[in-house]
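S.K.: Generate coordinates for the sequence data below:
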Amino acid sequence: MTINNQNRAAWIKLSYYLGTFIYLSLTILLIYLSIPNIYIILGAMSILFFTLIIFSLFLNYNFIIFQESDDFIILRYYPLHPFHDNFKSIEISRNSLSHYDWKNKIFGLRPELTLYQQTTKGVAKYPAVSLSAITKADRKKVKAILNKNILTQK
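M.R.: Sure, this is the predicted structure:
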């Protein structure tokens, strides 16, 4: 089973670029038209724009591909914010999946998944991955897949 948020990720990325274009276009238009009290309008627009950008950075949107195959559970993710990192991947053998942590941060708007793998040296912890860009139905599917794999090991 594969879960991905390709369409939603494309809309999020497009909204970053479109929002920036609209903000800059309106700023240039207001300066060109010599509107009175332009500083108040530009200040309000800037506060709104940067507040939305900072809020979306706190949500830490990711392009997610979650796959369950016969042997592995694979979680691939790519940050969607403008200052993005590299594409990252977590591959865990279904037999070595120890457990997972699911934390809801920022008033439940940013769910984070942390996977743990049983190794010969102990339990390995992977970095937390934000799942805020996938739908609630897909989050439930991810939880169900992980619970099923943990229960089948016991």
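S.K.: contacts and neighbour counts: CA atoms only from here.
M.R.: OK.
S.K.: for the longest helix seen in the chain, packing partners?
M.R.: Ranked by number of residues, the top helix in the chain under DSSP state H is helix 6-33. Other helices and strands packing on helix 6-33, by 3 or more CA pairs under 8 Å, 6 or more residues apart in numbering; DSSP states H and E, are helix 38-59, strand 62-68.
S.K.: One more, please, to line up against the first structure:
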Amino acid sequence: MVISNKKKATALKRLFFLTGLVMAIFMLVMFLRDENLIAILTGAAFIVWFFIFQLFDFQYIEFIIEDDKIVLRYYPAVKFGKKEYNSIEFANNLLHDVQFESTFFGLVTDLVLIVKTKRGIAEYPSISLTAVNSNDRKKIKESLYKILEK
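M.R.: Sure, this is the predicted structure:
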């Protein structure tokens, strides 16, 4: 099973940058027309827009379950500078537990994978599933719980 949100992550990235570009052009026009208050308010709106995207932490996700292993690749959809590509791969039998953490009235969902290691139990950093649609989120949840039942 392969679940990927590449189209949605790309759309979110475009939305972020196009909206930012429109706000920047509008702000410049307002400054040139000597409408400083409107320009400053537009700048403040852009800052809020930026922090919303950072808070929701939209990520590209590729979730693969094969016969004997789980592979999860992810990186931030909107990132300035160098992208941080991350990948998690482990055998199905090493999965110890999963946690789905929801905040902001269920708008933000994070996945935490807990695996068995030679030294005990280890917890991977949380992965944002916010940019994954609810049907795919449900499939991920069901497939991970199914592996835990084995």
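S.K.: Just name the most buried of the helices and strands packed on helix 6-33 of structure 1.
M.R.: Of the helices and strands packed on helix 6-33 of structure 1, the one with the most neighbours on average (mean count of other CA atoms under 10 Å) is strand 62-68, at a mean of 21.
S.K.: Where in structure 2 does it align, residue-wise?
M.R.: Using TM-score structural alignment, the residues of structure 2 aligned to strand 62-68 of structure 1 are 59-65.
S.K.: and the matching stretch, how far from structure 1 on average?
M.R.: Superposing on structure 1 and averaging over aligned pairs (mean CA distance after the TM-score superposition for structure 1), stretch 59-65 of structure 2 comes out at 0.3 Å.
S.K.: residues near the counterpart of Val142 of structure 1 in structure 2, how many?
M.R.: Under the alignment (TM-score structural alignment), Val142 of structure 1 pairs with Ile140 of structure 2. Neighbour count for Ile140 of structure 2, taken as other CA atoms under 10 Å: 21.
S.K.: Which of the three states applies to Ile140 of structure 2?
M.R.: Using DSSP: H, G, I helix; E, B strand; the rest coil, the structure places Ile140 of structure 2 in helix.
S.K.: Spit out the contact partners of it.
M.R.: Ile140 of structure 2 is in contact with 3, 63, counting by CA atoms under 8 Å, 6 or more residues apart in numbering.
S.K.: Report the separation between it and Lys146 of structure 2.
M.R.: 10 Å (CA to CA, to the nearest Å).
S.K.: For Phe87 of structure 1, which non-adjacent residue is spatially closest?
M.R.: Tyr78 (4.7 Å; CA to CA, 6 or more residues apart in numbering).
S.K.: Matching that neighbour against structure 2, which residue comes up?
M.R.: Per TM-score structural alignment, Tyr78 of structure 1 is aligned with Tyr75.
S.K.: can you confirm its match is in a strand?
M.R.: Yes - assignment of Tyr75 of structure 2 by three-state DSSP places it within a strand.
S.K.: Next one: it relative to Leu55 of structure 2, how far apart?
M.R.: 15 Å.
S.K.: do the same with Lys6 of structure 2
M.R.: To Leu55 of structure 2, Lys6 of structure 2 is 20 Å away according to CA to CA.
S.K.: Now for the counterpart of Thr117 of structure 2 in structure 1: which residues touch it?
M.R.: Alignment note (TM-score structural alignment): Thr117 of structure 2 maps to Thr119 of structure 1. Residues near Thr119 of structure 1 by CA under 8 Å, 6+ apart: Ser96.
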